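sharing a model that was predicted from the sequence below.
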Amino acid sequence: MSESEGVLESSYVPYDSPFQYAEYNFEHTALELARSQWPNYDDQHYLRGCKWSPDGTCLLTVVRGAGMHVMELPSDLYSGDCVQTSRPIVPLMPAVSVPEGGLIYDYCWYPGMNSGNPATCCWLSSGHGGPIHLWDAFSGDLRCTYRGYNNQDEVEAAMTVCFSADGQNLFCGYKKNVKIFSTGRPGREYVEFPCSHQVSCLVASQAQPGVVAIGTYKNTIELVSQSDGSFRHLCKLNGHKGGITTMAFSLDGFRLYSGARKDKDIICWDLRVPGRPMFCVPREVNTNQKINIDLSLDGKWLVSGGTDGKVQVWNVSEQTYPSVHMQMGLHSDCCNGVSLHPSRPILATASGQHHSMDPLHHTRNSMQYENALSMWWVGPQQEDPDLLSAIIKAATHS
């Protein structure tokens, strides 16, 4: 396949959702809908987060040493206001798998992804020692590559990648700069924005086109505005104890949420009055692993995983200093990925982490760890009347 074949056109393709707007109900325990499990080999196939596609039809995850996988949303979950508690857990099977061998640093969906338009169905990934890849979400084929080079004219791996809000550009974070590629022009053509520290996380604002938050491993966040192919510095945010690993803009663009490694605080920044945190909420993060956060499209619910396997939920629209609205122990190992479905009350989670070798057995096979991708219903639930009557009948006869 040539570099230009199958590449998206530069014009943004808006997504017309076939779903209703999501209404999350974090008042009951999450009901597990579907699950996929990876075995614990010597090289530990733990997951590295998960992300719903913008149209909500499928879920993308990366498994260390086992490539990238796209899971489709079960067909019975496309409609309906509630789910019966007796619904069986459906095994998730990859619809598309890409056996990428090296370590994947970061990945993201094309923001205009719409399953009704195959040209828009793709995602980006960046891995160790290689260029940035654009993958076809229907076939798993490689569409094209974007190559960044260092001062020695060697291909350099991007630590983090994201699309601009309109999908026309790629922002890619490197050791000393952010490189901006045009989505419709793969190859090695790009412009650079110098950074004083290695870039660890990037996120683009949907409400403020061109505004990008750049997180670094030096605990800082820099807000910049892109115009005419270059970046203009807006402000710098300081407050985290570790390197920035996850960020999320609110849909109105007024707030930025950020989390860092070995840092138990998620900080909310009010970008109308930058420089001072609006509030902080706690979570359990005691390793360097990337523990993702996510924000519902209406800006009401903030969710985060934790190294303790728990998912915490905050109603960030209620008050200035929100307390934990709900805490769910969904996994027995580290919950590193959380993703809220854009239009259905479904939460996706990913679990797993690196475990050191057992010093007694000199192997990792003697211990079992959870490496799972799960979908959870966080909307209204209904008891199955037939099951309930059967339970009552059995109790009466006993």
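Okay, I see it.

contacts and neighbour counts: CA atoms only from here.
Will do.

and stretch 92-104, which residues are buried?
When neighbours are counted by 16 or more other C-alpha atoms under 10 Å, the buried residues of stretch 92-104 are found to be Leu92, Pro94, Val96, Ser97, Val98, Glu100, Leu103, Ile104.

and for stretch 110-124?
In terms of neighbour count (16+ other C-alpha under 10 Å), stretch 110-124 has its buried residues at Tyr110, Pro111, Gly112, Met113, Asn114, Ser115, Ala119, Thr120, Cys121, Cys122, Trp123, Leu124.

that stretch: end-to-end distance?
Using C-alpha to C-alpha, to the nearest Å, one end of stretch 110-124 lies 7 Å from the other.

second structure follows, compare the two:
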Amino acid sequence: MLTTATKETLQDPVIQRQSHLPIAIAATKVSLLEDEPFYHLQKISFAPDGSRFLLIDVSRLVSLYFSPNDILNYSHFAHLRICKPSTRIMVGECVRDVDWFPLMDSNNPATCAFITCCKDHPVHLWDGNDGSYRCSYCAYNHCDELVSPHSIRFSTFGDSIFCGFHRRLCVFDTQRPGRDFIEYSLTSYRGQGPSLRGIVSSIDSKIEEPYYLTLGSFSGVVGLGDYRVDQANFLHTTMRAHNGGITMVRFVPGSSTLLLAGARKDDDIVVWDIRNTNKVVYRLSRKSETNQRIGFDIDHTGKFVCSGSTDGIIRLWSLQNGRLFMSWNASRWSISSVSWNPCFPLLASCSGQRCFPVRSHSCLGSKQGSDSSSESIESEWFSSNRQMKQEDDHFVYRNKVAALWYFQSL
């Protein structure tokens, strides 16, 4: 079951061979129970050792899946494997962000953990094997009220947890849960020095320089700083990356200078060289026409970057020259998130979007036709439209599907 490339006019067209395109080998099964609504998946994330992955649902559900052990022993992939979750965690509110412990090792159960942040809840640390609760990290404002971060991130060695708030950054010690944290202000005193306004929506750190951070905000500004300095001088430079709100910022592994940033309602992923922040290296074109978060991910070698899109097409670029390497139609709906497996040539993607019903029961922004790859994946559980007719009068969520793609040659 090979996928076929979508015949569309791209900004940088490439010749794509059918044998080079990835194969859909596994997918998550959507439950059609009445008590489980059709909420879409908003994020997927592989563990650092590639043994499992997380699926984040807008219905306050976090599902833990284990990667198939014999997935690379197949000589051919004749049938689509259906993955079932090993455990599910119902959190208090919609999950804003999630991150794995970076030094995770399946042979050491103590390191199998991940953190989540939700609205009106502290940061929770969960067990990566059975989904049990471990501890919490609570942040408070000047009125001694509990505040919830909008973005979280482990440090490179897992000794600290970074939490992004409105105009401030809080750093927790991983070994000391509770309310002890160090606060860094992101606004300058009387306009002297760089300032990062708005909500901190994404955080990332360098592998080579773990104390060097990049912060993206919903004001469209990316800030660079070092949290080893005093709280007043955390930021040392800012740059205007997008007109819309930044949804993701990532350093390129293996490169100490390249930085990628993506925003909502912006079709470009901007690639920066932090040595010269006044000039963009190149732009990677995708489709992001709504306010939905469209995530991208960089492989562990730092050679390729992959991104979802609102048109259901997954695009893969080469970071050496910024040229489009391949693209394929993965879903009839938006691809909200992608994640590379750090150990195997596997890519995980999840799809779905919030839709408003119209007379023809179609979705705004959806395509009338779809590719054979997306049809073959979704026909496993969307063989009839009986459940689709039970829609809400206000809005509905469609296509709660995640798939694993195997690259034969990359």
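Right, received. Where do you want to start? Only a predicted model underlies this, so the values are computations on that prediction, with no experimental measurement involved.

which of the buried residues of stretch 92-104 of the first structure sit farthest apart?
By the measure C-alpha to C-alpha, the buried residues of stretch 92-104 of the first structure have their two most distant members at Leu92 and Leu103, which lie 23.1 Å apart.

can you pull out the strands in the stretch 151-300 of the first structure?
With DSSP state E, counting those that start in this stretch as the criterion, the stretch 151-300 of the first structure has strands at 155-156, 160-163, 169-173, 177-182, 191-194, 199-204, 211-216, 220-227, 230-238, 244-249, 255-260, 265-270, 277-282, 293-295.

would you check the span in the first structure matched by stretch 169-178 of the second structure?
Under TM-score structural alignment, the match for stretch 169-178 of the second structure in the first structure covers residues 178-187.

what's near enough to touch the residue positioned nearest the centre of the first structure?
Closest residue to the average C-alpha location of the first structure: Lys51 at 4.2 Å, with C-alpha atoms, centre = their mean. Residues touching Lys51 of the first structure, when contacts are defined by C-alpha atoms under 8 Å, 6 or more residues apart in numbering, comprise Leu59, Leu60, Thr61, Cys108, Trp109, Val338, Ser339, Ala348.

narrow those to those in helices?
When DSSP state H defines the helices, the subset of the contacts of Lys51 of the first structure inside them is empty.

rebuild the buried residues of stretch 110-124 of the first structure as CSV, extending it with secondary structure.
Conversion of these to CSV gives the following (DSSP: H, G, I helix; E, B strand; the rest coil):
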residue, secondary structure
Tyr110, coil
Pro111, coil
Gly112, coil
Met113, coil
Asn114, coil
Ser115, coil
Ala119, helix
Thr120, helix
Cys121, coil
Cys122, strand
Trp123, strand
Leu124, strand
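
for the residue nearest to Gln198 of the first structure when sequence neighbours are not counted, give me its contacts.
When the adjacent residues along the chain are set aside, Gln198 of the first structure lies closest to Lys175, with 4.1 Å between them (C-alpha to C-alpha, 6 or more residues apart in numbering). Under the criterion of C-alpha under 8 Å, 6+ apart, the contact list for Lys175 of the first structure reads Met159, His197, Gln198, Val199.

again with Tyr46 of the first structure
Trp38, Asn40, Val63, Arg64, Ser351, Gly352, Gln353, His354, Glu370, Asn371, Ala372.

so which of those residues hold up in the second structure?
Mapping the contacts of Tyr46 of the first structure onto the second structure (both residues aligned by TM-score structural alignment, their matches' C-alpha atoms under 8 Å) leaves Val63, Arg64, Ser351, Gly352, Gln353, His354, Glu370, Asn371, Ala372 still in contact.

and the closest residue to the third one other than its chain neighbours, how close does it get to Asp270 of the first structure?
It stands for Ser351 of the first structure. In this structure, Ser351 of the first structure finds its nearest non-sequential neighbour in Cys335, 4.3 Å apart by C-alpha to C-alpha, 6+ apart. Between Cys335 of the first structure and Asp270 of the first structure the computed distance is 27 Å (C-alpha to C-alpha).

same deal with Cys334 of the first structure?
When C-alpha to C-alpha is the yardstick, Cys334 of the first structure and Asp270 of the first structure sit 30 Å from each other.

and for Glu370 of the first structure?
The spacing between Glu370 of the first structure and Asp270 of the first structure, counted by C-alpha to C-alpha, is 37 Å.

cool, Glu72 of the first structure as well?
Computed with C-alpha to C-alpha, the distance linking Glu72 of the first structure and Asp270 of the first structure is 36 Å.

do the same with Thr245 of the first structure
When C-alpha to C-alpha is the yardstick, Thr245 of the first structure and Asp270 of the first structure sit 19 Å from each other.

tell me which of the two has more neighbours.
Using other C-alpha atoms under 10 Å, the more surrounded residue of Thr245 of the first structure and Asp270 is Thr245, with 24 against 17.

which position in the second structure aligns with the more buried one?
Residue correspondence, TM-score structural alignment: Thr245 of the first structure in this structure matches Thr247 in the second structure.

what's the farthest-apart pair in the buried residues of stretch 110-124 of the first structure?
Every pair of those checked by C-alpha to C-alpha; the farthest is Ser115 and Leu124, at 16.5 Å.

the second structure: matching residues for stretch 107-116 of the first structure?
Against the second structure, the aligned range for stretch 107-116 of the first structure is residues 98-107 (TM-score structural alignment).

not counting its neighbours along the chain, what's nearest Asn169 of the first structure?
Setting aside the residues directly before and after it, Asn169 of the first structure is nearest to Ser182 in space (C-alpha to C-alpha, 6+ apart), at 4.6 Å.

for the one you found, the count of nearby residues, please.
With neighbours defined by other C-alpha under 10 Å, the count for Ser182 of the first structure comes to 20.

please apply the same query to Val305 of the second structure.
23.

residue in the first structure matching it?
Taking TM-score structural alignment as the alignment basis, one finds that Val305 of the second structure is matched in the first structure by Leu302.

what helix or strand does that match sit in?
Using DSSP states H and E, Leu302 of the first structure sits within strand 301-304.
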